[in-house]
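>>> Would you be able to build a 3D model of this:
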Amino acid sequence: MRPLYCKLTFRAIIRELRIAWGFINNDIWDTIMPSLLIFITSCIFNGRSWKDLMIPILISLTYAVLYIYTFCISNQIDGIEEDRINKPYRPLVTGFVTMKETFTRMYAYNFVYLVYALFLGLFWYSLAWTIISYYLNLGGWSNHWISKNLVGMTLGTFILFNVQWQIALQPEQVISYRTQAYFAMMSIWAGFALPIQDLRDVAGDLKGGRKTLPIAVGDRKARIILSIHYFLFLPAIFLCAMLTMVPLKEVISKPLNISIFIIQMIVHWLVAYRLLVYTTPEADHRSYLLYVLLFCAAIPMVCVLKS
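Below is the predicted model:
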């Protein structure tokens, strides 16, 4: 009897891990990886000893998984119809889990997430993310590109910066106002860049009744708007993020600082060019990934600026 019980338990655990992976596997590069990079950047920035980081890095990873898993569950409940077109491999669409099971997991994992956050001293940020996730996915915010990207994703990124940075700190350390300003500008930069991802998902978003930027103004006009945005405004916001840590004089006088600014500007301009020239969903996805790589590469920038 006992071997059978162990076998069934093992199968249940494996199935649960497969379900979790099915929900979050699209978000490894744009959520899990940035989370760990923020944590590592905080360790370097604050002079944390690497020999003491085994437990904190596990905390960082498990928090990041719960952060994105709780979001993805409600997101995929709300977006099942467009996922049938855009992402037909997802668990709800394939029938790997039922809608009833998914709602049960949504409640259970949100409870686990908030209890875990309370234990870590991150409850209020995590509660804010739970509320934002609810309004984004089940409250209609994701139906419009302004509330989805400019508001929801900006706030979500700001929360992620704060919690992952905090996980790396010693108990006596706090996040400075200047660092908070850096988080704010980086979050605005990220949130205002994200309408790019909606270019690849128009067919599914139309079925789901969403009003993303390309649906609201038309594909060609959206590409022109986003190209101008990537050519001018996003590099300017990135510069503002740099200026929260160092004055303009140091940005333009130090070779490493000016190199960072020039490289990010070139990448932004490359994305702007791609949006106008390469217009298939596959090309749009690659353009989005190019921005994600820039975002990940930019996270440790604060350590360079500090030095």
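>>> Going by C-alpha atoms from here, please, whenever you check contacts or count neighbours.
OK.
>>> helices or strands up against the top helix by length along the chain?
Identified as the longest helix of the chain according to DSSP state H is helix 54-78. Judged by 3 or more C-alpha pairs under 8 Å, 6 or more residues apart in numbering; DSSP states H and E, helix 54-78 is in contact with helix 2-24, helix 33-45, helix 99-120, helix 123-137, helix 154-167.
>>> mind redoing it with 6 Å?
Applying 3 or more C-alpha pairs under 6 Å, 6 or more residues apart in numbering; DSSP states H and E, one finds that helix 54-78 makes contact with helix 99-120, helix 123-137.
>>> Of all those helices, which one is nearest Ile175?
The closest of the helices and strands packed on helix 54-78 to Ile175 is helix 123-137. By C-alpha to C-alpha, the value is 13.9 Å.
>>> Against which helices or strands is that closest one packed?
Counting by 3+ C-alpha pairs under 6 Å, 6+ apart, helix 123-137 packs on helix 54-78.
>>> Now name the helix or strand holding Leu239.
According to DSSP states H and E, Leu239 maps onto helix 234-243.
>>> How about residues contacting that helix?
Tyr182, Met185, Met186, Trp189, Met265 (C-alpha atoms under 6 Å, 6 or more residues apart in numbering).
>>> please redo it, this time with the cut-off set to 8 Å
Counting by C-alpha atoms under 8 Å, 6 or more residues apart in numbering, helix 234-243 makes contact with 181-183, 185-186, 188-189, 192-193, 251, 261, 264-265, 268, 302, 305, all of which sit outside it.
>>> Buried residues of the next helix or strand after that helix, list them for me.
Downstream of helix 234-243, the next assigned helix or strand under DSSP H and E is helix 248-253. The neighbour-count check on helix 248-253 (16 or more other C-alpha atoms under 10 Å) flags Glu250, Val251 as buried.
>>> ditto for stretch 53-67
Here stretch 53-67 shows Ile57, Ile59, Ser60, Leu61, Tyr63, Ala64, Val65, Leu66, Tyr67 as buried, counting by 16+ other C-alpha under 10 Å.
>>> report the angle between the axes of the longest helix of the chain and helix 2-24?
Using axes from the mean of the first three to the mean of the last three C-alpha atoms, to 10 degrees, the direction of helix 54-78 lies 70 degrees away from that of helix 2-24.
>>> on contacts alone, who are the packing partners of the helix or strand following helix 54-78?
Following helix 54-78 in sequence order, the next helix or strand is helix 80-86 (DSSP H and E). Helix 80-86 sits against helix 91-94, helix 202-207, with contacts defined as 3+ C-alpha pairs under 8 Å, 6+ apart.
>>> and for comparison, fold this next one:
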Amino acid sequence: MRNQPHALGHRARWFGELYGNRYGRRRGNALIAWVLLEVRITTRMMGDNFPAAVVPPALFTGAACVHYQTSGSTTLLRVATSALLFFAFLYVFDASNQARGLEEDRINKPYRPAPAGLTTTQGLRRRFWSAMPLYTLLGWATGTLLWALLWQAVIVGLHLLSDPRFYFVVKPPAMQIGIICQTAAAWQLVAPLDRTGWTWALTTGIGYNIAMIFEDVRDMDGDRRIGRRTLPLLIGHWPVRIWFAVVLSGLPFALYILLFAPSGADVTATAVCTLVVTAMNWTVAARSLLRRNKRADRATYQLYGLAFGATLGCGLVLL
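This is a model prediction of the structure:
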């Protein structure tokens, strides 16, 4: 009998460890499943716009580091911070946009999280409102709060308050403000905006933004379904395609005159940057005219984002 309490105690500890481990595993498995689900939702939510919204400003932050000759470790830290900041920049945009655009996405982009059944529009709204204060905090911590608040105001106006019938009037200036928020904040992560920073931010921001209306060519069926009025629906997709191709075809000349040649870089670096940017822009322009279906237009838009990124990335060798 003396050994009974010990035996019972040992058995109790054994059962406790057994069920505790199982419960711990269940909790661990649930956490892993939740993380994987959020990664899947985020990937599908942000995949379309990632090349245009996160890659270019991160490269521009790197260009600012080169311009100010920061150390290697500081450059890596600034670029990583830039990627995180613009991840949040895009997250709040896409979450709010897709929370409002379920019917459109069912037709245009059924792989997105809400039409794919990975979450609901209410779930996207919760993610949006949860991410907004985090994005504000990031803006404050990185010294880019003004640009973060301006971008948040644009998102609220465009996705929460604007009438879809007047989307073609509201969207272009909203996107112009957004792209300036991108480039200005990317440079300001390193140093205050000087003449060089403003020249690059405004030239690239305005140049690539006036071509951005091509984005709406991909979404004509869904926009028509929900009553959203965009330029391709008002004037047809061909005028928009031609405008897009003309702008991207001429843009390398403007970039060379306004940015590349005055940079003071050696002739070889200037020539290589000019050729790369010209080849990318002209390829995108040609695709917009020759490859005309939803899948091709989606790829063309993503290549357009990469061309924008390549242009800002030229600052790494020219500044």
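>>> Let me have the helices and strands packed on helix 54-78 of structure 1 in a markdown table, adding mean neighbour count and distance to Lys221 of structure 1 as columns.
Compiled in a markdown table, the helices and strands packed on helix 54-78 of structure 1 are given as follows (neighbours: other C-alpha atoms under 10 Å; distance: least, C-alpha to C-alpha, whole Å):
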| stretch | mean neighbour count | distance to Lys221 of structure 1 |
| --- | --- | --- |
| helix 99-120 | 15 | 37 |
| helix 123-137 | 19 | 25 |
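>>> Among those helices, which comes closest to Thr280 of structure 1?
helix 123-137 (26.5 Å).
>>> Other residues contacting that closest one?
67, 70-71, 74-75, 78, 110, 113-115, 117, 141-142, 147-148, 152, 156, 159, 163.
>>> Let's see that with 7 Å instead.
Here helix 123-137 of structure 1 makes contact (C-alpha atoms under 7 Å, 6 or more residues apart in numbering) with Phe71, Ser74, Asn75, Asp78, Leu114, Ala117, Trp141, Ser142, Lys148, Gly152, Gly156, Ile159.
>>> Show me what secondary structure element comes after that helix.
Trace forward from helix 123-137 of structure 1 with DSSP H and E and the next one is helix 145.
>>> Have a look at how far, on average, that following helix is from structure 2.
With mean C-alpha distance after the TM-score superposition for structure 1, helix 145 of structure 1 departs from structure 2 by a mean of 3.6 Å once superposed.
>>> elements contacting that helix?
Helix 145 of structure 1 sits against no helix or strand, with contacts defined as 3 or more C-alpha pairs under 7 Å, 6 or more residues apart in numbering; DSSP states H and E.
>>> change it to 10 Å
In terms of contact count using 3 or more C-alpha pairs under 10 Å, 6 or more residues apart in numbering; DSSP states H and E, helix 145 of structure 1 is assigned the packing partners helix 213-217.
>>> so where is the helix it packs on in structure 2?
Per TM-score structural alignment, the counterpart of helix 213-217 of structure 1 in structure 2 is residues 231-235.
>>> got the buried residues for that stretch?
By 16+ other C-alpha under 10 Å, the buried positions in stretch 231-235 of structure 2 come out as Leu231, Pro232, Leu233.
>>> Residue in structure 1 paired with Ala88 of structure 2?
In structure 1, Ala88 of structure 2 lands on Leu66 (TM-score structural alignment).
>>> which residue sits closest to that match, ignoring its sequence neighbours?
Nearest residue to Leu66 of structure 1, sequence neighbours excluded (C-alpha to C-alpha, 6 or more residues apart in numbering): Tyr113, at 5.9 Å.
>>> so that neighbour touches Tyr63, yeah?
Yes - Tyr113 of structure 1 lies in contact with Tyr63 (C-alpha atoms under 10 Å); the separation is 7.7 Å.
>>> Can you name the residues that contact the residue lying closest to Lys211 of structure 1 once chain neighbours are set aside?
For Lys211 of structure 1, ignoring the flanking residues on the chain, the nearest one in space by C-alpha to C-alpha, 6+ apart is His144 at 4.8 Å. Listed by C-alpha atoms under 10 Å, 6 or more residues apart in numbering, the contact set of His144 of structure 1 reads Leu136, Leu150, Gly209, Arg210, Lys211, Thr212, Leu213, Ile215, Ala216.
>>> thought the third one was touching Asn143?
The reference is to Gly209 of structure 1. Yes - counting by C-alpha under 10 Å, Gly209 of structure 1 does reach Asn143; the two are 7.0 Å apart.
>>> Of the two, which one has the most company?
Higher neighbour count among Gly209 of structure 1 and Asn143: Asn143, with 18 against 13, using other C-alpha atoms under 10 Å.
>>> and the gap between the most centrally placed residue in structure 2 and Ile179 of structure 2?
Nearest to the mean C-alpha position of structure 2, counting by C-alpha atoms, centre = their mean, stands Ala53 at 2.9 Å. Note on Ala53 of structure 2: its distance to Ile179 of structure 2, by C-alpha to C-alpha, to the nearest Å, is 8 Å.
>>> circling back: in structure 2, what residue corresponds to the residue nearest to Leu66 of structure 1?
When structure 2 is aligned by TM-score structural alignment, Tyr113 of structure 1 is paired with Tyr135.
>>> Likewise for Tyr177 of structure 1?
Using TM-score structural alignment, Tyr177 of structure 1 lines up with Arg195 in structure 2.
>>> And its match, how far from Thr144 of structure 2?
Here the distance between Arg195 of structure 2 and Thr144 of structure 2 works out to 18 Å (C-alpha to C-alpha).
>>> more neighbours, these two?
Ranked by neighbour count (other C-alpha under 10 Å), Arg195 of structure 2 and Thr144 place Thr144 first, with 21 against 9.
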